[in-house]
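**Student:** A structural model of the following input is requested.
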Amino acid sequence: MKLDFLKKFKNTYFKYVESLSPQEKQKIEGYLYITLTLFTVSFFGFFAITPTLSTISNLDKQYKDNNLVYEALNKKLGNLQLLDFQYREIQPDLEFIYSAIPRSAKIPYLGRQLENIAINNNVSVAKLNFNSVEIYPNKKIDPIFSFNFVINVIGKEADVNNFIADIINFDRIIGIDRIITGKDEENKQLASITGRAYFSDK
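**Tutor:** The predicted structure is shown next:
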């Protein structure tokens, strides 16, 4: 039934075309070529454009992701610049902080400092001992360590008192655990000072 219809349509179409003038046939052929051309362009254009649209979508996503990364990097850079500015602000004070609590025990250096303080106050050092420092294994959460020292000095009473005051007030933080004073056979002032010095391992 369907084939008969197609045959009748074909015969009718050819009869209609044969009855047309050459100019009309030329117009129909032109319309037919235009229609086929538009259909072909649309058909293949669809498959050509689809990957392009997908590429554009991916590029747009990458652009947005890159913008997020760029903004995050800018924020991090701003924070680093702020930290650098704050560090420069406190940098002049760091020397005083490291002098007060040095990053290591610096026992020989502390010994020379105590001897110089004694010389400046006209007292003689009769004894200077430092206790051992255990820093390993470090089971402390607090990074501040300390060690004891004992220094015995001899001199005039005023000079000994000045020596004690200078130890308490000089640039490194020193805690005084005990002070024993007295007189020797020559009536000179004696002082035995047990102190504690602090340092950090950071």
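**Student:** Every contact and neighbour count from this point should use C-alpha atoms.
**Tutor:** Fine.
**Student:** Just after the longest helix belonging to the chain, pick out the following helix or strand.
**Tutor:** The residue-count maximum for a helix in the chain (DSSP state H) belongs to helix 22-100. Scanning forward in sequence from helix 22-100 by DSSP states H and E, the next helix or strand is helix 107-120.
**Student:** Not counting that following helix itself, show me its contacts.
**Tutor:** Contact with helix 107-120 is made by 124-125, 128, 130, 153, 163, 166-167, as judged by C-alpha atoms under 8 Å, 6 or more residues apart in numbering.
**Student:** One more, so I can put them side by side:
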Amino acid sequence: MNKQQSSPAKHDTEYDINKDTAAKGHEAVLALLSRNDVQAYSMVIFSLLALAFFSIFAIKPTLTSFFDLQRQIADAKMLDQELTTKIRTLLRVQEEYYRIREDLVMIDQALPADPAFSSLLKKIEQVTADEQTTVSTFTTEDFSLLEEGGTHMTKDDEIGNVSFSLETDAPYPNSEALIRRLLNLRRMIFINRLELISNERSTTPVVQMEISAQTFHLNK
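**Tutor:** This is a model prediction of the structure:
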């Protein structure tokens, strides 16, 4: 009977001891945390933990974006340099083209891409009319106005030619002026033969002139 009554008292005593121990431990912890050095160390530890957390979730993406931007800026600078170089090259080419543009036009007129004999014939007619010379005959064996190609030559060579002959009647000064005008045409003309025949029976100083010449063109 006595043993059964002492058991609750024993449990109460153990509970009081544990409670006192917990209280003392809590007071010890509070006392420890209240120390300046412990608080300083705690602040350092918490700061390091916060910095690590901030570095992982905030600084790292920012640094990644920063390096990506640096790479993009470097690529943009390189592209800009390449474009600048190309633009300068194009400007030099354009400047050179403008400088020789008139020469290119004259080259195209002197050596056209096709016979263009109809155009040359009109120029010859205009020159002979300006110099008051009478054309008695005009012949060509290599060209036909009825054919689109205009020439019967083969296209093995890069440069083709069309031969023609011309006979005129005019005073000597007019004939001389005609020759000079023909040679000064922008269309390239090479005179193979030139013969002047004086008509002694004529009352006027008329000279018969026979011209054998060639003009050139590019073969397509």
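**Student:** hmm, back to that, can you convert the contacts of helix 107-120 of the first structure into TSV and add a column each for distance to residue 198 of the first structure and secondary structure?
**Tutor:** Formatted as TSV, the contacts of helix 107-120 of the first structure follow (distance: C-alpha to C-alpha, whole Å; DSSP: H, G, I helix; E, B strand; the rest coil):
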residue	distance to residue 198 of the first structure	secondary structure
124	25	strand
125	22	strand
128	17	strand
130	13	strand
153	22	strand
163	20	helix
166	17	helix
167	14	helix
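**Student:** sorry, back to before: so how far is the longest helix of the first structure off the chain centroid?
**Tutor:** 29 Å (C-alpha atoms, centre = their mean, to the nearest Å).
**Student:** do the same with stretch 177-190 of the second structure
**Tutor:** For stretch 177-190 of the second structure, the distance from its own C-alpha centre to the chain's C-alpha centre is 41 Å (C-alpha atoms, centre = their mean).
**Student:** Just tell me what residue 20 of the first structure corresponds to in the second structure.
**Tutor:** By TM-score structural alignment, residue 20 of the first structure lines up with residue 28 in the second structure.
**Student:** Can you report how many residues neighbour that match?
**Tutor:** By the other C-alpha atoms under 10 Å criterion, the neighbourhood of residue 28 of the second structure contains 12 residues.
**Student:** Does it lie in a helix or a strand, and which?
**Tutor:** Going by DSSP H and E, residue 28 of the second structure is part of helix 2-33.
**Student:** what about that helix, distance to the chain center?
**Tutor:** From the chain centre to the centre of helix 2-33 of the second structure is a distance of 92 Å (C-alpha atoms, centre = their mean).
**Student:** and if you look at stretch 26-46 of the second structure?
**Tutor:** Centre-to-centre, stretch 26-46 of the second structure and its host chain are 72 Å apart (C-alpha atoms, centre = their mean).
**Student:** ok, now which ones touch residue 164 of the second structure?
**Tutor:** 138-142, 212-214.
**Student:** Out of the residues you listed, which are shared with the first structure?
**Tutor:** Retained contacts for these in the first structure, judged by both residues aligned by TM-score structural alignment, their matches' C-alpha atoms under 8 Å, are 138-140, 142, 212-214.
**Student:** Compile these into TSV and extend it with columns for secondary structure.
**Tutor:** Shown next, in TSV, are those (DSSP: H, G, I helix; E, B strand; the rest coil):
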residue	secondary structure
138	strand
139	strand
140	strand
142	coil
212	strand
213	strand
214	strand
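**Student:** Closest one to residue 41 of the second structure out of these, please.
**Tutor:** Nearest to residue 41 of the second structure among these, counting by C-alpha to C-alpha, is residue 214 at 107.0 Å.
**Student:** Translate the closest one into the numbering of the first structure.
**Tutor:** Counting by TM-score structural alignment, residue 214 of the second structure corresponds to residue 196 in the first structure.
**Student:** Buried ones among the kept ones among the contacts of residue 164 of the second structure?
**Tutor:** Neighbour counting over these (16 or more other C-alpha atoms under 10 Å) leaves 212-213 as the buried ones.
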